[in-house]
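Participant: here is a sequence together with a model predicted from it:
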Amino acid sequence: MNDTFLKACRGEQTPYTPVWFMRQAGRYLPEYQKIRSKVSFLELCKRPELCTEVTLQPVDIFGFDAAILFSDILIPMEAMGLALEFHEGRGPVFPQPVRDRQAVDALVVPDPKERVPFVMETIRLLRRALQVPLIGFAGAPFTLATYLIEGGSSRVFLHTKKMMFQEPELYHDLLEKITACTSSYLQAQARAGAQALQLFDSWAGILAPCDYEQFALPYVQSIIADLRAMTDIPLIYFANNGATLTGMTVTAGADVLGFDWRLPIGEAIQRAGDHAVQGNLDPLALFLPADRLEQRVKGMLSEARAARGYIFNLGHGIQPETPPDQVRIVVDAVHRHSGR
């Protein structure tokens, strides 16, 4: 087992810098597209053998130092009793948004073993197949709430912020249910065999710091406290577009803080304090010419030497248009220039 990633998460010395990419299994890979052409995205998420195959693809092709479970952050939201659809070019859609007391009260907190057994089976299959650690994941409660309240993706998050500001009791009741669901879901992943867990707070950066502190952070802290009580595996928290929030994200309780590209990695490390750090190449920097891309990687590795532990990653998910050869350049450069 290559445990370099786990050692970096714990702040232990590593022979080289481990690397994995957010959304490393997906649409930029022809091997993924071949499978995806035969099934819908939602069906793929619910078929353990196919999920296992697409999770393994980038590890086998590029030599990543960790695998991340192939799934979607909204899978447990469907298990709460909501209809979920995925539309090409539009993304996830909840046809009946959660915007009133009746809708919040109708949500259930599911038993993961009963409602999403396919996720746990995928984890078990992957653990038998992988020679690198497996990362499980979930969406952070605020991010999940935006999808439920808006009915899908949004640019301004009008309905979410209206509920926060005009009906805070309803908002907090919704978040408590989402938090209970997410905590149970991640605990089930740990029991199934996930060796690290990441909370994705994709939309945290839309909040003013004072609102993040009140409407998002406490729920992240609650989930991490629950996990700490039952497992010692590394926990990663990624608050996208969160440069203004780092004074609070360091209090979330995670072992590792993920950063997007809006902060230089050296500054991110300073702000992270005693945490290991993950990130933070701009995903579109993968379109740089090969020599400049390698120089960018080399510069980041140099800046990151002061980190308690460092995991090379993108600052957000890889874009579908990315040429796979560019991914290989980065993985090879990270390994080569960090000492492998």
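Facilitator: It's in. Numbers count the residues shown, from 1 in each chain.

Participant: CA only for contacts and neighbour counts going forward, please
Facilitator: Will do.

Participant: quick check: residue 332 vs residue 294, distance?
Facilitator: According to Cα to Cα, to the nearest Å, residue 332 and residue 294 sit 9 Å apart.

Participant: those two: who's more crowded?
Facilitator: More crowded of residue 332 and residue 294, by other Cα atoms under 10 Å: residue 294, with 21 against 17.

Participant: okay, pairing it with this:
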Amino acid sequence: MNDTFLKACRGEKTAYTPVWFMRQAGRYLPEYQKVRGKVTFLELCKNPELCTEVTLQPIDIFDFDAAILFSDILIPMEAMNLRLEFHEGRGPVFPDPVRSRQEVDELIIPDPEETMPFVLETIRLLRNELKVPLIGFSGAPFTLATYLIEGGSSKVFYQTKRMMFEEPALYDALLRKITRCTSLYLQAQARAGAQALQIFDSWAGILAPVDYARFALPYVQSIITDLRKVTDVPIIYFANNGSTLIEHTVTAGADVLGLDWRLNIKEGIARIGEHAVQGNLDPMALFLPKEELEQRIKQLLEDAAGARGHIFNLGHGIQPQTSPDQARIAVEAVHRFSGR
């Protein structure tokens, strides 16, 4: 087992900088497209054999130092008694948004073993195949709540913020249910064999720091506190567009903080202190010419030299239009420049 990624998460000395990419199993790969052409996205997420296949694809092709479970952050929300659909060009849709006390009360807190066994079976299958660590994951409660309240993706998050400010008790009741569901889900992933866990707060950056501290952070802290009682696997917290939130995210309790590209990683490291750091190449930088891409990666590695531990990653998910050749150039450059 190549445990370089796990060592970096724990802040231990590594022979080189480990690298993986968010959404590394996905639409930019012809191999993935071939599998995806046979099933819908939700059917793929619920098929352990196919999920195992697409999770392994980028490991076999690019030599990443960690694999991330193929799934979707909204799978446990469907298990809470909600109808989830994926529409081409629109993304995830909840046809019946959650905006009233009755709708919150009707949500269940599912047993992951009973309602999402396909996720846990995928983890078990992957552990038998992988020679690098496996990352499990979930969405953060605030990010998950935005999809339930808005009914899907949003640009202004009108319904979410209106509930936060006008009906904070209702908002808290919803977030508490989502938090409990997510906590149980991540605990089950750890029991099934996930060797690290990442919490994605994709929409945290839409909040003012004072609102993040009240309406998002406490629920993440609750999940991590629960996890610490039952597992010692490293925990990564990624608050997208969160450079204004670092003084709060450092209190979340995670071992590793993910940074997006909007902040120089050297500055980020100075602000996060004793945490390991993950990031933070702009995904669009993968469209640079080879020499410029390699130079940018080299500079990023140099800027991250002072980190307690550094895991090279993109500042968000790899774009579907990215050439696999560019991904290969990036992974090889990280390994070469960091001493592998």
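Facilitator: All right, it came through fine. Note that the structure is a prediction, hence the values are computed from the model and not measured.

Participant: TM between them?
Facilitator: Scored by TM-score structural alignment, normalised by the length of structure 1, the superposition of the two chains gives a TM-score of 1.00; 340 aligned residues with a Cα RMSD of 0.3 Å.

Participant: and the strands in the stretch 151-300 of structure 2?
Facilitator: Listed in chain order, the strands found in the stretch 151-300 of structure 2 under DSSP state E, counting those that start in this stretch are 196-201, 235-239, 256-258, 276-281.

Participant: average gap between the third one and structure 1?
Facilitator: The reference is to strand 256-258 of structure 2. Per the superposition on structure 1, strand 256-258 of structure 2 and its aligned residues are separated by 0.1 Å on average (mean Cα distance after the TM-score superposition for structure 1).

Participant: what's next to that strand, contact-wise?
Facilitator: 9, 234-239, 249-250, 272, 275-280, 315 (Cα atoms under 8 Å, 6 or more residues apart in numbering).

Participant: again, only this time at 6 Å
Facilitator: Residues outside strand 256-258 of structure 2 that contact it (Cα atoms under 6 Å, 6 or more residues apart in numbering): 236, 237, 238, 275, 276, 277, 278, 279.

Participant: for stretch 58-69 of structure 1, same thing?
Facilitator: Contacts of stretch 58-69 of structure 1 (Cα under 6 Å, 6+ apart): 18, 19, 20, 25, 132, 133, 134, 135, 136, 328.

Participant: any chance of those in JSON lines, with secondary structure, distance to residue 54 of structure 1 and neighbour count too?
Facilitator: Supplementary listing: these in JSON lines, determined by DSSP: H, G, I helix; E, B strand; the rest coil; distance: Cα to Cα, whole Å; neighbours: other Cα atoms under 10 Å:
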{"residue": "18", "secondary structure": "coil", "distance to residue 54 of structure 1": "20", "neighbour count": "28"}
{"residue": "19", "secondary structure": "strand", "distance to residue 54 of structure 1": "18", "neighbour count": "24"}
{"residue": "20", "secondary structure": "coil", "distance to residue 54 of structure 1": "15", "neighbour count": "23"}
{"residue": "25", "secondary structure": "coil", "distance to residue 54 of structure 1": "6", "neighbour count": "24"}
{"residue": "132", "secondary structure": "coil", "distance to residue 54 of structure 1": "15", "neighbour count": "21"}
{"residue": "133", "secondary structure": "coil", "distance to residue 54 of structure 1": "16", "neighbour count": "22"}
{"residue": "134", "secondary structure": "strand", "distance to residue 54 of structure 1": "13", "neighbour count": "23"}
{"residue": "135", "secondary structure": "strand", "distance to residue 54 of structure 1": "14", "neighbour count": "24"}
{"residue": "136", "secondary structure": "strand", "distance to residue 54 of structure 1": "15", "neighbour count": "27"}
{"residue": "328", "secondary structure": "helix", "distance to residue 54 of structure 1": "17", "neighbour count": "16"}
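
Participant: closest to residue 168 of structure 1 among those residues?
Facilitator: Closest to residue 168 of structure 1 out of the contacts of stretch 58-69 of structure 1 is residue 136 (30.9 Å), distances taken as Cα to Cα.

Participant: quick check: that closest one vs residue 195 of structure 1, distance?
Facilitator: 7 Å.

Participant: before we move on, what about residue 189 of structure 1?
Facilitator: Taken as Cα to Cα, the span from residue 189 of structure 1 to residue 195 of structure 1 is 9 Å.

Participant: the two - which one has more neighbours?
Facilitator: residue 189 (27 against 22).

Participant: distance of that one from residue 146 of structure 1?
Facilitator: 23 Å.

Participant: what of residue 92 of structure 1?
Facilitator: 12 Å.

Participant: and those two? which has more neighbours close in?
Facilitator: residue 146 (21 against 18).

Participant: wait, what's in contact with that one?
Facilitator: Counting by Cα under 6 Å, 6+ apart, residue 146 of structure 1 has contacts residue 160.

Participant: equivalent analysis for residue 110 of structure 2, please.
Facilitator: So residue 110 of structure 2 contacts residue 80 (Cα under 6 Å, 6+ apart).

Participant: determine which residue of structure 2 is most distant from the centre point.
Facilitator: Within structure 2, residue 102 marks the point farthest from the mean C-alpha position, 30.4 Å out by Cα atoms, centre = their mean.

Participant: just how off-centre is stretch 96-107 of structure 2 within its chain?
Facilitator: Computed by Cα atoms, centre = their mean, to the nearest Å, the chain-centroid distance of stretch 96-107 of structure 2 equals 26 Å.
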